[in-house]
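**Q** what would the 3D arrangement of this be:
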Amino acid sequence: MLPTPSWWNPEERHAAAEQKSVHRLCPAQSSNLCRTPVVPRRRRCPHGIRNVPEADGVFSDAVFAIALTLLALDLKLPEGIAAAQLDGALINALPELFAYALSFVIIAKTWLLHHSDFALIRRFNSTLAWMNLALLFFIAMLPAPTSVLSEYGDDPTPWPSILYAANIGAIYLLLAGIWSYARHTNLMDPGMTAHVHRRIFTVRMAVPVVFLLSIPAAFALNAYTPLLWLLLLPASWLSRWMSTRSEQGSTAAKSSP
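**A** Predicted structure coming up:
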């Protein structure tokens, strides 16, 4: 009786198939002694583009939360105030309260915009990561000029207002830069239309324009410079109105024969 060939045995064929799935021949041709295990390689996206990781969002939220907490550290009255002097001390603390409220609103608004932006940004790269870190840098630094503004804002010097306006201007310029960069590098949701992106960008630029224009005006206005920041309300409304009119004009031009 002829011997049964090894390839006919089902058990040996199964073992050989498993061995081939675990090992592969190395480039040194067909030597059976030269086998290396197959290590699955992680697929990398071109140009360092990847999905937005959840850890980046958690880190950004932590920076915003710490900045909001540090703002409240300056809200305190001098020690040893008598009960009869409490009314005057509370009135004297109004500049600190105003600076705290303004910075709180700005950081909270920036946090909301940051969340809405990264809900639409689907992919991430190193440039966008550095832009986000620069934004967080100025967010974390905002309590410092807020403290200077509340402490020396009444003095006849422009520097408290200049430092504060420069910090806020940098924050909103970086927000607008992140928004524009993500759109032009195809990192954003494809469903974001061009006219919606342009309208949001135009509205956001109103804030840094007002704050940066107040910097040269501070040398003449000194302690009255924060009054210029009230122009944020009409400037934001005007930017929305202009963007809406531009969008309506482009829509009418496309619909006309």
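**Q** only C-alpha atoms for contact and neighbour calcs from this point on.
**A** Noted.
**Q** what residues of stretch 58-77 count as buried?
**A** 60-61, 63-64, 67-68, 70-71, 74 (16 or more other Cα atoms under 10 Å).
**Q** same check on stretch 249-257?
**A** Residues of stretch 249-257 classed as buried by neighbour count (16+ other Cα under 10 Å): none.
**Q** ranges for the strands of the stretch 151-257 of the chain?
**A** Per DSSP state E, counting those that start in this stretch, the stretch 151-257 of the chain carries no strands over any range.
**Q** ok, the stretch 1-150 of the chain next?
**A** When secondary structure is read from DSSP E, counting those that start in this stretch, the stretch 1-150 of the chain shows strands at 23-25, 35-37, 50-51, 123-124.
**Q** ok so, going back, format the buried residues of stretch 58-77 as a markdown table; extra columns: distance to residue 95.
**A** Output for those, formatted as a markdown table (distance: Cα to Cα, whole Å):
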| residue | distance to residue 95 |
| --- | --- |
| 60 | 29 |
| 61 | 28 |
| 63 | 25 |
| 64 | 23 |
| 67 | 19 |
| 68 | 18 |
| 70 | 17 |
| 71 | 13 |
| 74 | 11 |
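**Q** for those, which one is nearest residue 129?
**A** Residue 129 has its nearest neighbour among the buried residues of stretch 58-77 in residue 60, at 10.9 Å by Cα to Cα.
**Q** what's the closest non-adjacent residue to the closest one?
**A** Closest residue in space to residue 60, ignoring its immediate chain neighbours: residue 136 at 7.0 Å, by Cα to Cα, 6 or more residues apart in numbering.
**Q** surely the one you found meets residue 62?
**A** No: the pair residue 136 / residue 62 is not scored as a contact, 10.0 Å apart, by Cα atoms under 8 Å.
**Q** picking up where we left off before, now, of the strands of the stretch 1-150 of the chain, which is deepest in the fold?
**A** Highest mean neighbour count of these: strand 123-124, a mean of 18 (counted as mean count of other Cα atoms under 10 Å).
**Q** who does that strand touch, helix- and strand-wise?
**A** In terms of contacts (3 or more Cα pairs under 8 Å, 6 or more residues apart in numbering; DSSP states H and E), strand 123-124 is packed against strand 50-51.
**Q** elements contacting the strand it packs on?
**A** Applying 3+ Cα pairs under 8 Å, 6+ apart, one finds that strand 50-51 contacts strand 123-124.
**Q** for comparison, sequence B:
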Amino acid sequence: MSTAEGAGARATARYDRDSVEFSRAVAFFDAAYAFALTLLVVNIDPPPAEDWATPARWVTSGLGWQFFGFAVSFIVIAVFWRVNHRLGSEFTGFSSGTITANLVALALIVFIPFSTQGISDPATADEPLAVAVYAVNISVAVMAQSAVYLVARRDRLLRHPLPRRADTVNLIDAMSTPAVFLLSIPVAYLWGAEWGRWCWLLLIVVGPISGRWAARRVARIVSEERPAPPPAPSS
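**A** Next up, the predicted model:
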């Protein structure tokens, strides 16, 4: 085989679901998500010994925003992992494109512990830039994870591909999260970083509403595009 043919074979490599390569890739991605979750605890600085005297001093020692950042980012990364797990359960295999797309998304996931430091460190938590960096990090990560699905569809790696219109609806639903995070950036610069962070609580309302709308819309599209049953034979 020539060098060009070998490069072409590598570019179009496909690893079926029952292959060792598929299992190794899934294990690698899962381990990276777990590592990103573990790194979050590094952003929590143990308070001085005197601040362990009472719960009030312990909380006011600066741990408040650190615990806030840890909790928010733990939930965010856990949601990313669940979405990635759900996507992977629909894959019939991996292609070079889906592996590359997953690596790009993973790079943004493992960056979250760093951006979390900005919003949780008492020295930087009140800076609008800390909110902006974190919001952009999460927003771009959501977009990258959505791209994983689109690449898998392009490479025909989905067990149950949806109609194109349904994919558009799900993409709109996914973009509701970046919309909330990006909204927090101007809020942080206009009214302060604390208000910017509180904007993220809008996801508690926006997420379920957007999810229910998308689920109903997708179900309607699927039913509309489902082939009609053949007519019953006449007697």
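**Q** before we move on, the earlier item: who's in contact with the residue nearest to residue 60 of structure 1?
**A** Applying Cα atoms under 8 Å, 6 or more residues apart in numbering to residue 136 of structure 1 gives the contacts 60, 63-64.
**Q** which residue packs closest to the residue opposite residue 157 of structure 2 in structure 1 once aligned, ignoring adjacent ones?
**A** In structure 1, the residue paired with residue 157 of structure 2 is residue 187, using TM-score structural alignment. Excluding its sequence neighbours, the residue lying closest to residue 187 of structure 1 (Cα to Cα, 6+ apart) is residue 123, at 4.9 Å.
**Q** hang on, the one you found packs against residue 47?
**A** No: checked against Cα under 8 Å, the pair residue 123 of structure 1 and residue 47 is beyond contact range at 11.5 Å.
**Q** what about the counterpart of residue 201 of structure 2 in structure 1, neighbour count?
**A** Mapped onto structure 1 by TM-score structural alignment, residue 201 of structure 2 lines up with residue 230. Neighbourhood size, residue 230 of structure 1 [other Cα atoms under 10 Å]: 11.
**Q** for residue 13 of structure 1, see how far away residue 230 of structure 1 is.
**A** To residue 13 of structure 1, residue 230 of structure 1 is 82 Å away according to Cα to Cα, to the nearest Å.
**Q** check residue 93 of structure 1 too.
**A** To residue 13 of structure 1, residue 93 of structure 1 is 86 Å away according to Cα to Cα.
**Q** which one's more surrounded, the two?
**A** Legend: neighbour count by other Cα under 10 Å for residue 93 of structure 1 and residue 13, higher for residue 93 (18 against 13).
**Q** please name the nearest non-neighbouring residue to that one.
**A** Leaving aside its chain neighbours, residue 93 of structure 1 sits nearest to residue 77 (7.3 Å; criterion: Cα to Cα, 6+ apart).
**Q** can you check residue 221 of structure 1 too?
**A** residue 158 is the one closest to residue 221 of structure 1 (Cα to Cα, 6+ apart), at 7.5 Å.
**Q** quick one, what contacts that neighbour?
**A** Residues counted as contacts of residue 158 of structure 1 (Cα under 8 Å, 6+ apart) are 218-223, 225.
**Q** want to try TSV for those residues, with distance to residue 163 of structure 1 and neighbour count as columns?
**A** Converted to TSV, the contacts of residue 158 of structure 1 look like this (distance: Cα to Cα, whole Å; neighbours: other Cα atoms under 10 Å):
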residue	distance to residue 163 of structure 1	neighbour count
218	10	21
219	12	16
220	15	13
221	15	18
222	12	20
223	13	20
225	12	23
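**Q** as a markdown table, the residues you listed with distance to residue 84 of structure 1 would be great.
**A** Below are the contacts of residue 158 of structure 1 laid out as a markdown table (distance: Cα to Cα, whole Å):
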| residue | distance to residue 84 of structure 1 |
| --- | --- |
| 218 | 37 |
| 219 | 38 |
| 220 | 38 |
| 221 | 35 |
| 222 | 33 |
| 223 | 29 |
| 225 | 33 |
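**Q** and residue 167 of structure 1, what pairs with it in structure 2?
**A** Per TM-score structural alignment, residue 167 of structure 1 is aligned with residue 137.
**Q** my read: that match touches residue 108, true?
**A** Yes: with contact defined as Cα under 8 Å, residue 137 of structure 2 counts as touching residue 108 (6.6 Å).
**Q** let me see the contact set for the aligned residue in structure 1 for residue 77 of structure 2.
**A** Using TM-score structural alignment, the partner of residue 77 of structure 2 in structure 1 is residue 107. Residues in contact with residue 107 of structure 1 (Cα under 8 Å, 6+ apart) are 64, 67-68, 139.
**Q** and for residue 92 of structure 2?
**A** Neighbouring residues of residue 92 of structure 2 by Cα under 8 Å, 6+ apart: 16-17, 157-159.
**Q** aligned counterpart of it in structure 1, please.
**A** Residue 92 of structure 2 maps onto residue 122 in structure 1, by TM-score structural alignment.
**Q** report how many residues lie close to the nearest residue to its match once chain neighbours are set aside.
**A** Leaving aside its sequence neighbours, residue 122 of structure 1 sits nearest to residue 188 (Cα to Cα, 6+ apart; 5.4 Å). Neighbour count of residue 188 of structure 1, defined by other Cα under 10 Å: 21.
**Q** dump the residue contacts of residue 188 of structure 1.
**A** 120-123, 182.
**Q** number of residues surrounding residue 199 of structure 1?
**A** Under the criterion other Cα under 10 Å, the count of neighbours that residue 199 of structure 1 has is 18.
**Q** please read the previous query as pertaining to residue 12 of structure 1.
**A** Residue 12 of structure 1: 12 neighbours (other Cα under 10 Å).
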